[in-house]
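Asker: I would like to see how this sequence folds:
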Amino acid sequence: MNEKYYIKFKDNDIPKYIQIYQYFKKNIDRGIINEGDKLPTIRQLSKDLAVNKITIINAYNRLEEEGYLYQKMGSGTYARRKNSLKMIKKQYSETFKNLNRQKLKNYIDFTGETISNSFFPVDIFRKILNDVLKRDGIDALTYQDFLGFEGLRKSIIRYFWQSRFKKDDVLIVSGAQQGIDIIAKGLINNNDNIVVEKPTYSGALAVFNWKKTNIFEIEVEPDGMNLESLEYLLRKKKIRFIYLMTYFQNPTTVTYGIDKKLKLLELAQKYEFYIIEDDYLSELIYDESIEYRSLKSLDRYDKVIYIKSFSKLFLPGIRLGYVIVPDKFKESIENAKINSDISTSSLMQRALELYLNTGHWVKHMEFLKSEYNLRYNYMKKQLYEKLNDFIEFCEPGGGLNFFIKLKENVNISSMELFQKCKANKVLITPGGLFYKDYTEGNKFFRISFSQTDNESISTGITVIYNILSQSIK
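Answerer: You can find the predicted model right below:
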């Protein structure tokens, strides 16, 4: 047996599985067992320590619950420094806490997830607000229906769903993040088995971790989640929910193919799980070969919980979105929403309703699609021309981001790249933020063109080039 894992049991009342747990915890904290070290199999450690397998399983389960180890399907069990991901998140978030709006202007910001404020039609929206106040008076400023303003719910059904649903099927929320939060509060229990894409949106990971769920990751392929791996997992585990993004997935920018969507729905019916579909940036399709058909629109079995945010493309400060859930979950979700905040801003809901009904939404989306298509193509060109020797990426054909993989000849982690870029007034998003095990994101980073014009894109990519060219093995 490797001496690193030699455990001398104490002759006392402390159960052996607790002593094993304490041994590994202490040595991982001290760095004697390093981040990413492969731990013995249950069978091997059971044999080496002369204890039964249940003892090892109980010890490993406790370590996993507390964040000291993680499983790789088909590969083994690995050590994790408990606070390593928290440290990365803290370093990343503190960057933006310390940069007020004025200071941020001195940086090239490739981290944005929402449209540039310069594109928001302030004059039109000011008139919309005045028209709402003239039309609705004091009602525009008071709490009313907890489901959301009826006029907005009717407009959503009419404009986005061709009246397939009823107004009472729609629940207005304060953006996609609140949608995920109330789904977790209303439907998800501790120790539920949840599947997410690998990698995935860090805000969803945070919610599922907060609920103490068992999170399983399935690799993302060029057309969506690997369904063979998913079905293998479904045969072994009772999965309750799958969280995914069908268009320009965050962070990989992958879009699901129609065949994969249909297969997912069949699997949901066969294995009795539900899909949480976060419809992310689907308005920004630049590649004409990409067809918009949400999972919810294809759902014959009522297995999809649909989340849509208006904040990413309208104005982040307005904080509006909506949720459509299967009939069996309506009451639980509505109660969770009431317990969260009772009601979303009445004035903003009415303003969005009028914005939709007067045709401004369609015009604004056409404008954004045109403007961001130009930026998308410019950033893509810059990546190929300047960074082709150092990186790989898939062309998303839409959205606001590129997800970049560093080639093997580049000797730098994405967190180190983040720090060096920040020192040169460029902000990127390190890939570790999107993985349950942050080390799997060491070779990835995300860059966005949402807040940058062509000049900033060119300058920022040049900074990244200079750093990577000095990091070749």
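Asker: C-alpha from now on. contacts and neighbour counts both.
Answerer: Fine.
Asker: walking through the stretch 1-150 of the chain, point out its helices one by one.
Answerer: Taking DSSP state H, counting those that start in this stretch as the test, the helices found in the stretch 1-150 of the chain are 16-30, 42-49, 53-65, 84-97, 101-104, 122-136, 150-161.
Asker: in CSV: those helices, plus distance to residue 307 and mean neighbour count.
Answerer: Converted to CSV, the helices of the stretch 1-150 of the chain look like this (distance: least, Cα to Cα, whole Å; neighbours: other Cα atoms under 10 Å):
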stretch, distance to residue 307, mean neighbour count
helix 16-30, 39, 17
helix 42-49, 40, 16
helix 53-65, 29, 18
helix 84-97, 25, 14
helix 101-104, 30, 11
helix 122-136, 24, 14
helix 150-161, 13, 17
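Asker: for residue 434, which of those is the nearest?
Answerer: Checking the helices of the stretch 1-150 of the chain against residue 434 by Cα to Cα gives helix 84-97 as the closest, at 10.0 Å.
Asker: how far off centre is the closest one?
Answerer: Taking Cα atoms, centre = their mean, to the nearest Å, one finds the center of helix 84-97 at 16 Å from the center of the full chain.
Asker: let's compare: structure for the following, please.
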Amino acid sequence: MNYSNFGQKFAGKSGIVELMDDLGSALNENPDMLFMGGGNPGRVPEVEAYFEEQLSAIVKDPVARHSLLGIYQSPQGEKGFREQLANYLAKEFNWAVSDKNIAVSNGSQSAFFILYNMLAGTMPNGDKKTIHFPLAPEYIGYADAGLSDEFFSSTKPSIEIIDDDTFKYHVDFSKLTIDESMAALSVSRPTNPTGNVITDDEIVHLDKLAQEAGIPLIIDGAYGLPFPNILFTEAKPYWNENTIVVLSLSKLGLPGIRTGIVIASEQFIKDFTNANIITNLSCGNLGPALSKNLFNNNDIKGLTNHVKAFYQQKAEKTFELLKHNLADVPFKIHKPEGAIFLWVWFEGLPIHSKELYQRLKAKGVLVIPGEDFFIGIDDSWQHKYECIRLSYAQEDIVVEQGVKIIADEVRAIYQEQLELAQA
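Answerer: You can find the predicted model right below:
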């Protein structure tokens, strides 16, 4: 069958396709695989109990049940949910928003596909515009979302060495130059894949630069603020009329219902909703139905406290496991500040991270190779090929076994290099 350019691009292989293929295989077809790859959240008992209660109440209520299953809601998303969320954001964070500033999408991945292509690509005058990442590495799921080539650009980070085991990326403002080729700045906070939390000062500085350039600042808060708040460091939620904040219910514990939330200016939300109608017709009802009372009754604070505590203790435990098991190889871990991943840098790794990924997969452990996250950095920077992303969301025994296998394999790789050098 002959495919169009669109068909060839989106039916082909990509980093996010490989990640989701592995996720499906590991969790459904090969349960013995130690899955430390994708972003599937862990099971938080308090979260499961809360949403079980909400679902049970809906099923028992004929009106609520019909509203969930039998009605197309507003293309912008169910109005009651948007109103309650807007009231929460205005009251808690003094954001000047109403329901008109909020749209619901079928997952944040879908939202980013629409909003990125609304802003960047080939413009009406023939110019080409990019989405610019001021801090790379960035989320692998963005990489193939553009409808045109050379859709993304990035600025390399500065690297702060904190101690023998830990480092942190920062926005390198000395190298960040915004020009007319850029349609928007975009960051995830905390950053997927590294768990880096861009500081409040960095966010304010980025917003100032974006406003001066007349372009928006996009903040992906899928793991962060104001919910699910998987942050282990101090940071404040951020929004204004020049900012597009994209949230998700996935890491709150509802990845299967595919609910994204876009918060932006009223005009952008109107335009986004029009595009969303064309691509999705309507949004799913289950996410807003299950989570409406989170904001109506202010249950969101208690729930996010459980989520944050669950991941923080797992992050700390996995960090110590890695330090213990990797003690005799050159490694550093990005400072764990949030999200559900640890980012490990094997300085001087003799092979590329994709080859390491394949070797670990053959040993029964799934990780994500780091090089696919350096979107828009096309040079041969060695650092790109020396990192992997690990999820610690699975059961503790899975993480413990996986870390040991990873350490053994990396140790073997460095030993192979030493033996070749001595031969």
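Asker: could I get the TM-score for this pair?
Answerer: With the length set by TM-score structural alignment, normalised by the length of the second structure, the two chains reach a TM-score of 0.81; 377 aligned residues with a Cα RMSD of 2.7 Å.
Asker: in TSV, list the helices of the stretch 1-150 of the first structure along with distance to residue 323 of the first structure.
Answerer: Compiled in TSV, the helices of the stretch 1-150 of the first structure are given as follows (distance: least, Cα to Cα, whole Å):
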stretch	distance to residue 323 of the first structure
helix 16-30	41
helix 42-49	43
helix 53-65	31
helix 84-97	28
helix 101-104	32
helix 122-136	24
helix 150-161	10
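Asker: closest to residue 209 of the first structure out of those helices?
Answerer: helix 53-65 (10.2 Å).
Asker: so what's residue 91 of the second structure up against?
Answerer: Neighbour list for residue 91 of the second structure: empty [criterion: Cα atoms under 8 Å, 6 or more residues apart in numbering].
Asker: how about residue 133 of the first structure?
Answerer: Per Cα under 8 Å, 6+ apart, neighbours of residue 133 of the first structure: residue 140.
Asker: burial count for the residue nearest to residue 177 of the first structure when sequence neighbours are not counted?
Answerer: Leaving aside its chain neighbours, residue 177 of the first structure sits nearest to residue 203 (7.1 Å; criterion: Cα to Cα, 6 or more residues apart in numbering). Number of residues near residue 203 of the first structure (other Cα atoms under 10 Å) recorded here: 15.
Asker: check residue 72 of the first structure too.
Answerer: For residue 72 of the first structure, using other Cα under 10 Å, the count is 11.
Asker: who's in contact with the residue positioned nearest the centre of the second structure?
Answerer: Taking Cα atoms, centre = their mean, the centroid of the second structure lies closest to residue 192, which sits 4.5 Å from it. With contact taken as Cα under 8 Å, 6+ apart, residue 192 of the second structure is in contact with 138-139, 339, 341.
Asker: who wins for neighbours among those residues?
Answerer: residue 339 (34 neighbours).
Asker: thought residue 191 was touching that one, still the case?
Answerer: Yes - using Cα atoms under 8 Å, residue 339 of the second structure makes contact with residue 191 at a distance of 7.4 Å.
Asker: now do the shared contacts for the two.
Answerer: Joint contacts of residue 339 of the second structure and residue 191 (Cα under 8 Å, 6+ apart) do not exist.
Asker: related to what we said a few turns ago, what's the spacing between the residue nearest to the centre of the second structure and residue 86 of the second structure?
Answerer: Distance of residue 192 of the second structure to residue 86 of the second structure, given as Cα to Cα, to the nearest Å: 26 Å.
Asker: again, but for residue 407 of the second structure
Answerer: In terms of Cα to Cα, residue 407 of the second structure sits 47 Å off from residue 86 of the second structure.
Asker: and for residue 302 of the second structure?
Answerer: 19 Å.
Asker: ok, now residue 317 of the second structure?
Answerer: 37 Å.
Asker: map residue 229 of the first structure across to the second structure for me.
Answerer: In the second structure, the residue matched to residue 229 of the first structure (TM-score structural alignment) is residue 175.
Asker: out of the helices of the stretch 1-150 of the first structure, which gets nearest to residue 460 of the first structure?
Answerer: Here helix 101-104 is closest among the helices of the stretch 1-150 of the first structure (Cα to Cα), at 14.2 Å.
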